[in-house]
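Chemist: Structure for this input, please:
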Amino acid sequence: MSDRELVLTFGHEELVIRKRYEALGIVNDLLIAAWFLIGSFFFFSTDLTYAGTWLFVLGSAQLLVRPVIRLARLIHLGRLRERAKQAGAPSRATVTDSRASGSGRVPR
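Modeler: A predicted model of the protein is given here:
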């Protein structure tokens, strides 16, 4: 192992959960972009300015969803790890870093 090599080990279930929350975050970001883009175009017409304003409000409110998704992911993964500990399963998430002192294994 080189001095700069970092090895991460995660369980299958944790990777699936991470991928799902990542996809949810991407969908959220796309919707935010759509609300702001459509709202911007609506401002070119005086008849649609009111609707455009509401799209900006919707997009701004949806910006609050981003940290909620991240927090939900952290809570979900924390519960997953806690269940694994209670079941007596060894911790699946470990980091191996050759720069660390001792064995080089740092539990996460």
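
Chemist: Please make it C-alpha for all contacts and neighbour counts, starting now.
Modeler: OK.

Chemist: Residues touching the host helix or strand of residue 78, excluding its own?
Modeler: Secondary structure assignment for residue 78, by DSSP states H and E: helix 65-86. Contact with helix 65-86 is made by 14, 17-18, 21, 24-25, 28-29, 90-91, as judged by Cα atoms under 8 Å, 6 or more residues apart in numbering.

Chemist: now the other sequence, so there's something to compare against:
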Amino acid sequence: MSRDPSLTLPLGREALVIRRRYETAVLANDFLIGLWFTLGSVAFLVPDYESVGAWVFVIASLQYLVRPSIRLARNIHLQRIRRRQAVSAKTP
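Modeler: Now for the predicted structure:
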């Protein structure tokens, strides 16, 4: 078995940095979703703000679509790095 670090971490530092950035985006998105749902719940406690609460829930629900979008963007980004590294590895 080779001890070549490129076999252990084929994408290297660049991929780790990218993964961390996208993971931070996912965490920020999850935090905002929690905030929206909390605000919507509080708005529902006041009868005059029930309509506002409903719209905040709609916004929070739509924000659930952001998470898979972030992950899809991360996967595409990492795939491009893999392809670029594969091409550069083949180039003498």
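
Chemist: I would like a PyMOL command selecting only the buried ones among the contacts of helix 65-86 of the first structure, please.
Modeler: Selecting the buried subset of those in PyMOL, with 16 or more other Cα atoms under 10 Å as the burial test, is done by:
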select buried, resi 14+18+21+25+28+29
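
Chemist: now the contacts of helix 65-86 of the first structure as CSV including secondary structure and distance to residue 49 of the first structure?
Modeler: Below are the contacts of helix 65-86 of the first structure laid out as CSV (DSSP: H, G, I helix; E, B strand; the rest coil; distance: Cα to Cα, whole Å):
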residue, secondary structure, distance to residue 49 of the first structure
14, helix, 45
17, helix, 40
18, helix, 39
21, helix, 34
24, helix, 30
25, helix, 28
28, helix, 24
29, helix, 23
90, coil, 58
91, coil, 54
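
Chemist: Quickly name whichever of the contacts of helix 65-86 of the first structure is closest to residue 46 of the first structure.
Modeler: Set against residue 46 of the first structure, the nearest of the contacts of helix 65-86 of the first structure by Cα to Cα is residue 29 (27.4 Å).

Chemist: Count the residues that sit near residue 8 of the first structure.
Modeler: 11 (other Cα atoms under 10 Å).

Chemist: Give me the secondary structure label for it.
Modeler: When classified by DSSP: H, G, I helix; E, B strand; the rest coil, residue 8 of the first structure comes out as strand.
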